[in-house]
Each structure stands twice: as structure tokens, then as C-alpha cells.
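J.: Curious how this folds, go ahead:
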Amino acid sequence: MHRGSLFRHADFRRLWAGDTASQFGVFVGTTAVPLLAAVTLAATPFEMGLLTAAETIAFLLIGLPAGVWVDRLRRRRVMLTADFTRFALLLSVPVSWWAGVLTLAQLLVVALFVGIATVFFDIAYQSYLPSLVGREHLLEGNAKLQAVQSTAQIAGPSAAGVLVQLVTAANTVLVTSAGFLTSALCLLRIRTVEPEPERGGHARLAPQIAEGLRFVFSDKPLRAIVGTTATANCFGGAFTAVQVLFLTRTVGLPPAAVGVLLAVGGAGGILGALCSGALTRRIGQARAIWLVPLCTMPGHLLIPLAAPDWRLGLAAFGAVAGGFGIIVYNVAQVTYRQAICPERLLGRMNASVRFVVWGTIPLGGLLGGALGEGLGLRGAMWVAVAGEVAAVLWVVCSPLRHLRDLPTEAKSGSGAA
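T.: Sure, this is the predicted structure:
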């Protein structure tokens, strides 16, 4: 059994290093790809909504069966396949740009298939951590990985904005592609032997999917968490669909400034990741899930006030506050669901949660595109942030509000109390 900081755990360090490269690439891509569509390919608000939908619709299309497949396979192998696939797909974007044949249609197809690979990677990734570090280290492991994500959220968009101005958006996508390649190379160096997947249970797909869904929705705290995350992600998808257009066309910021503003929220995320363990232990895991976002998410209401003057500072403050709350919430709720789930159900549990909470993002992307066309970009931003703030009501109005701590041991059956 490993003791002490996880940074003394060699294989966790390899996972952490790969995640660092991957997350940096992801957040470069979250700025470079929309800028490529909006500035270089002159996409409309509705087309930007389609791009957001294409990136995440795979969670709706294959999210549930993917969980069953992940439970039948070694999870590190699934992650490696997904990383190499995303590397190759994203490499096609700058290659097509160099050849003068890049189109919005290709960008949509690449986004769709990268999203499919991401479904498998994310389900396998969250299911792999307990077997790598042990359930007693999940809070520390998730906090360290969230710190990486938040740091990348600062460095990635800032670097992307500068790179887009210097070398074009298409060439900047190379950084995202390289991040996935580096992640795969780090995963290849992990030496911990992964447990053999259990072969028992239902042979058919549908009963196994149903078992995962039943586990998730029979647990009252987990049900409330899923409701909050799904609602926030839906309106977050609407927000993502229009934010780059809003910042470039309504506020009038150049790409470098857009990158900096998008990165600011990551500062709050880093603070949240650094404080999440101590804060959760001090106030309790249940309160970290409902009280922290209740106090911080209203900061997002300042973002639509952005203008090319002092009001940019208000928007930045709102992004920092929201980023802090989101990360503390995520560390607490992901640790809870990993801890209570039996090993054999981890893939299906994570897939069931992801199916719902990520499946709303493409719907939100289409909603954001439609709102941008109908209400204008600032109006669409107001609707999006109001929905994100209201999402916390699921956990505030749940039994979580009357608890301090939550169970941290795996349940024995396929159902939950």
C-alpha cells in the first residue's frame, strides 16, 4: 500500500505528467479551434453552436455502451488508444490548412470523432485512478489532477491567443495534437499491473447498461449531483458556443486578449484545487458540494457585463469566483462517486453519469447558437450564465443540505441505498 504524498508514487507521477501535457493541449485547443472557426472560417453563431455540439454529442450517442465496454477491457489500453486517435485526428487540421483544403465541415467531423475518443478516455480515466492509487488516496489524487487542469486553463488559452496571432489558428492546433501524443507516451511507462476485468454478470449489453444507471439513480446524493452538473453543463454549452464570438465581435477583443480573459477563470480553479482538500475536510464533503458553488457561481453573472474598459475586470473577477467553486465541487463529487462504487461497476457508473451530464452539452451548444441568432450575443450570454447559476438548486434542495459528510466506502451491491 502506498503511503505519503502521491508525488512519491512513480506511476501516479507518470499519469500526472501525461495529464499535464494533455490538459495543456486541450485548453490550447478550446481557444484555437473556436478562433479558427470564427475568425479564419467565418462561422456564424449557429455554426459555432454546431461545433460545440459536435465536440460532445458522442456522450449522448455512445456514452452508455462505452461504459460497458470499458468495464470489459483494461482501462490503460483504452486510454492509450484514445490518445493516439485524438493525436492523428487533430494533426489532420494543420495538414489540411497547409494544403489549402481546410473547411468547416472537416473541422466538424474532426470534432465529432475526437469527441468519441474522449468518451472512452474519460470513462476509462476516472475508472482507472482507484486501482492505480487506492481509494484512500482518491481525494488527494483528484485534487492534484484538478490542479493540473486549472493550471492548464490559465496557460493554455493565454498561449493559444498569442500563438494564433503569431502562427495562425490552424498551426496552433498542432499543440493540442502534441499534448495527446505526450499523454500516450507517459501512459506507456506506467508499470502498475491493472486488475483483470471481471467477466461475470450479464453477457448482454442492455442489462449491464441498466445496472450502471440503477446504481447512479438509486443514490439520492448522486442523483442531485447529476442534476446540478447536467443543468450547469447544458447552459455551459450555450455559453461556450457564443463566448468567443461575444468577446471578438461584441466586446471587440483581439485573439491574444481573448486568450488571456478565457485563462483568468483558471486562476480561481488553481486556488480551488489547492484548497479543496483542506476546505472539504473543514466544512465536510456534503457542504463542499452544495455550499461552495452556491456562494461562488453567482460570480458568473458579471461576465456578460464585459466591455473594453474597467468592466473587463468585473468579468474577470466573476470568472475567478466561478472557477474556484466549480473545482471544489468537482473534486468533492468525483471523489464521492469513485469511493462508493464497486470496482466492477466503475466504468458503467462513470459512463452513466457522463451520459447525462455531458450529454446536455451539445444540446446547450445548439441552444446557444439559436439564442445568439435570436437574442444577440450578449442576450445569449445572459441566458447561459443565469442557467449555470440556477443549476446549484438541485443540490441545495436535496438531502445534501442537511449533511456534513458522505459515505466513503464502496457499496456492496449493484444498487444504492
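J.: From here on, just use CA atoms for contacts and neighbour counts.
T.: Fine.
J.: residues touching Val109, list them.
T.: Ala54 (CA atoms under 8 Å, 6 or more residues apart in numbering).
J.: For it, pull up the helix or strand it's in.
T.: Of the helices and strands defined by DSSP states H and E, Val109 is found in helix 104-133.
J.: Which residues in the helix or strand that that helix is followed by does the neighbour count mark as buried?
T.: Secondary structure here is assigned by DSSP H and E; on that basis, the next helix or strand after helix 104-133 toward the C-terminus is helix 138-167. Across helix 138-167, burial judged by 16 or more other CA atoms under 10 Å covers 138-164.
J.: which other helices and strands contact helix 138-167?
T.: With contacts defined as 3 or more CA pairs under 8 Å, 6 or more residues apart in numbering; DSSP states H and E, the secondary structure elements packing on helix 138-167 are helix 10-35, helix 104-133, helix 169-188, helix 255-283, helix 311-340.
J.: Any buried residues in the first one, and which?
T.: Applying a neighbour-count criterion of 16+ other CA under 10 Å, the buried positions in helix 10-35 are 11-12, 14-35.
J.: on that earlier part again, distance to Leu91 for the helices and strands packed on helix 138-167 - can I get that in TSV?
T.: As requested, these are exported to TSV (distance: least, CA to CA, whole Å):
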stretch	distance to Leu91
helix 10-35	12
helix 104-133	10
helix 169-188	6
helix 255-283	22
helix 311-340	30
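J.: Also this sequence, please, to line up against the first:
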Amino acid sequence: MSNKAEGLLTNTDFRRLWIGQTASQFGTQVALLGMPLVAALYLGASPMQMGLLGFAEYAPFIIFGLLAGVWIDRFPRRPILVAANFVRGALLLIVPLTALIGFLNMTVLYLIAFIVGICTVFFDVAYTSFLPSVVSKEQLVDGNSKLETSKSAAQIAGPGLSGGLEQVITAPFAILFTSVSFFVSAVYIARIRKLEKVVTDAKKPKNMWLEMKEGLHTVYTKPLLWGVVRCSTVFNLSWNVIFSVYVLYASQELKISASILGIIYGTLGVGYLFGSLLAQRAVHRFGVGPTIVGSATIAASGGLLAPLAVGSELSIALIMMLGQLLFGMGVSMFSISTISLRQVIVPDALQGRVNATFRFISWGSLPLGSLMGGMIGGAMGLRFALFAGGIGLLASACTLWFTPFLQLRVKSFHELTLEKDVSIKSQGVT
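T.: Next comes the predicted model:
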């Protein structure tokens, strides 16, 4: 075990990917709270406008998701990662610049969020497909765990940094940090030297629609893949019902300051950190399937706590922090487990399209969740919207009970690779 860990840490290309992803995650976490803060505090957005902002950010996953998968399976993935981060960094510079000249408004914010979202589609699909080119299959869980640990650290520090920057220099100028971080990430990923093998079937004619269909068919006909994407779709929709109005709920109804809200969001990162440290141990202890089901249930339970936050200022903050902690821990373990599963059982030639199909279906529900959150919050109140989202999270976890996951008790993903002809084929995954 230690030799594998040492081998991964001495892998120069993995270290560059790790540093690049860490820089990107820190910027992303500042923007995750920073963009809603720009809308809510700087521009005075309504609940519906907050929902539209989330819609603009995630709509590209519906529009461009499947197309991104085809491109990423046809071409090397590293240049796509580099280009996506350079463009994201440049676009986000527009936020402080337009604020400086007094031109920043919700329309500008919608446009920036939408175009940055397009880049995010290509980056996320290429990134998930790229890791198997940098590390061996035996190191995938360890690699995903290390990357998730960086994400956790960013989620611990990023929101607090965003809240602090908002207090000192206002929200639009806090976005500068995110812009610079994307440029740093692009530089490090550009320095990765390992050549990728683009696996294509020369005998097959290049037909974009048939290639998209192949990715969709692979996910839909394999019970384990379909079980994950079905759960993730309901989960993401429900979470964005909550997230679209979370900042308004905290700032307007609970009267929480931006700095305290940053600390609450930082607890989400602590949860992610715990989850990244526990994921591999949970798989070794309980098996792949039970870990996936259990982690989804933990995350869902955390999502229900925000609307239950009542009492003194301290008790409200503690309840919301506990919710973020459980949510982050569950989501981290679920992400590591399901991404590793996908990277192991899906052929490399299909990685981009399968990952894009996951993003297209599961992340495609995010803009709908944003709109629903804004509509429910505006019509029935912000707390009611949070309750509705929390119930949806529990429903998403329940869908996993009707899949083969609880019977998938192999104790490592390497073991899953070796036994896939026996344990996976019998459940429909080849």
C-alpha cells in the first residue's frame, strides 16, 4: 500500500495535475459563494433572479454535454483542459472590470455564468476522463482521493476567503482571485508531459450522433451506471433547489453576515476532507456498493438540516454547519466511489462519452433545480424551498436501494477489475 502511494506521489505528471486542480478548486470555491454574493448583495437580486443565475451556469450541461463527450473521445484531453481554464480565467475578469466602470448588472452576470458554464462542461468531462491516462488503474482510488482532498481544502478555505474578501473589497473584486487561480491551473496542466493515447476505432465512420448514442446506450443499459446517474440526477436537482436560495435564506431570513456564511460554507469543505479520507477505508470495510449507498444517505441527511435551523444565532450557525459537514462528507465519498467505478469498468474509448452522458443527465437537472428553487422560494417562502429540496435529497438516496449496489461487496476497485467477468457481468455491466 505504501509503495503505491509513494509511486503516485513521485509521478511528476500527477503532481502537476494535482497542483493545477488544487488551484482551480480554490478559485472555484471562492466563485461558488462569490457569484451569488455579487448578485444578492451587490446587485440586490430577487429569488427568481438568483434561480436564473443558477440556470445560466448549469444550462450548458444540457446544451453541450453530449457534444463535449464526443470531442473529448476524439482528441487529446490535456489541451482541452488548458484552453477551458484560460477562457474561464479571462471571462471572470469581466466581473470586476464592469463593476469598476459601473456597467455590471444581472444580464452581464447571466452571460458570464453561461459562457463559463460551457467551459466547465468541457473541463469536467475531460478532467474525469484524463486521470486514467496519468495513473494506473490500481492508483485510481488513491488519485481520486488526493484530488478530492484538495477539493476539500479549497472548500474549507475558499468560502471563508470569499466572505472575507467581500467584506474588504466587495464581492465583484473577490472574483479576481478565481480568475488568477484558473490561469495558474492552466499553466500547471499544460506542463504535463505524458502522451495520451486517443483510442478510436478506425473502421467506424465518424458520426457524431451515433457516437453520442453509443455513450447514452452504454449508461442506460448497464444497471450500475444507470443506478448512479439516476440517483445523481434527482440529487443534483434537489440540491440546486436548496442552493439557489441558500444565500438569500441565510442573509435575509436568518440575518447571517457574509463572513459567518463563509465559515458555514467552509464546514462543507471539512466534510469533503473527512469523506476523502474515509472513502477508501469504507470500501475496504464495507465493499464498493454499500459505500455508495451509505454515502448518498449521509449526504441527503445533511441537506435537511438548513431549514431546521432555529434558535439563537449560535444554534442556527451550528445546525447549518452540521448540515454542511454531513452533506460534504457524503458527497465526497459518493463522488470518489462512483468516479472510480466508472473509470475502472468503462473502456477508455468510451470514457469521454460516458462521463459526458453522466454530466448531461445528472448535471442537466441543475438548471431545472435552480428555476424550481427560485419559483418555490418566491411563491411559498425560502424555508419551504429548502424543505422541498431536502425531501428530494432523501428520495434520491432511496433510489439506490432498487439497484444491484448492495450486492456489490468487493472490497477494492482493483478487485472489481479482476472479477468483472464474474461480479459485474452477472449484473449487466461488461
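J.: Give me the TM-score for this pair.
T.: Here the superposed chains carry a TM-score of 0.96, computed using TM-score structural alignment, normalised by the length of structure 1; 415 aligned residues with a CA RMSD of 1.8 Å.
J.: what range in structure 2 does the helix holding Val109 of structure 1 sit on?
T.: Mapped onto structure 2 using TM-score structural alignment, helix 104-133 of structure 1 covers residues 106-135.
J.: And for stretch 354-362 of structure 1?
T.: Following TM-score structural alignment, the aligned partner range for stretch 354-362 of structure 1 in structure 2 is 359-367.
J.: how long is the matching stretch from one end to the other?
T.: End-to-end span of stretch 359-367 of structure 2 (CA to CA, to the nearest Å): 12 Å.
J.: who's in contact with it?
T.: 54-59, 61-62, 64-66, 121, 125, 229-230, 232-234, 236-237, 240.
J.: among the residues you listed, which are in helices?
T.: Secondary structure from DSSP state H places 54-59, 61-62, 64-66, 121, 125, 229-230, 232-234, 236-237, 240 of these in helices.
J.: Got a quick PyMOL command for the buried subset of the residues you listed?
T.: Selection command for PyMOL covering only the buried members of these, criterion 16+ other CA under 10 Å:
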select buried, resi 54+55+56+57+58+59+61+62+64+65+66+121+125+229+230+232+233+234+236+237+240
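J.: any idea what Pro36 of structure 2 aligns with in structure 1?
T.: In structure 1, the residue paired with Pro36 of structure 2 according to TM-score structural alignment is Pro34.
J.: any idea how far its match lies from Ile225 of structure 1?
T.: 29 Å.
J.: cool, Val28 of structure 1 as well?
T.: Distance, Val28 of structure 1 to Ile225 of structure 1, using CA to CA: 29 Å.
J.: Thr296 of structure 1 too?
T.: For Thr296 of structure 1 relative to Ile225 of structure 1 (CA to CA), the value is 17 Å.
J.: Have a look at those two and say which one is more surrounded.
T.: Regarding Thr296 of structure 1 and Ile225, a neighbour count based on other CA atoms under 10 Å identifies Ile225 as having more, with 25 against 19.
J.: I'd assumed Val396 was in contact with that one.
T.: No. Ile225 of structure 1 is not in contact with Val396 according to CA atoms under 8 Å; the separation is 10.0 Å.
J.: nearest spatial neighbour of the alignment partner in structure 2 of Val385 of structure 1, skipping sequence neighbours?
T.: The criterion is TM-score structural alignment: under it, Val385 of structure 1 has Gly390 as its aligned partner in structure 2. For Gly390 of structure 2, the nearest residue in space outside its immediate sequence neighbours is Leu304; the separation is 4.5 Å by CA to CA, 6 or more residues apart in numbering.
J.: Surely the one you found is in contact with Phe387?
T.: Yes. Between Leu304 of structure 2 and Phe387 there is a contact at 6.6 Å, judged by CA under 8 Å.
J.: More neighbours: those two, which one.
T.: The residue with the greater number of neighbours, taking Leu304 of structure 2 and Phe387 and applying other CA under 10 Å, is Leu304; the counts read 24 against 20.
J.: who's in contact with the aligned residue in structure 1 for the more buried one?
T.: Using TM-score structural alignment as the criterion, the counterpart of Leu304 of structure 2 in structure 1 is Leu301. Residues counted as contacts of Leu301 of structure 1 (CA under 8 Å, 6+ apart) are 318, 382, 385-386, 389.
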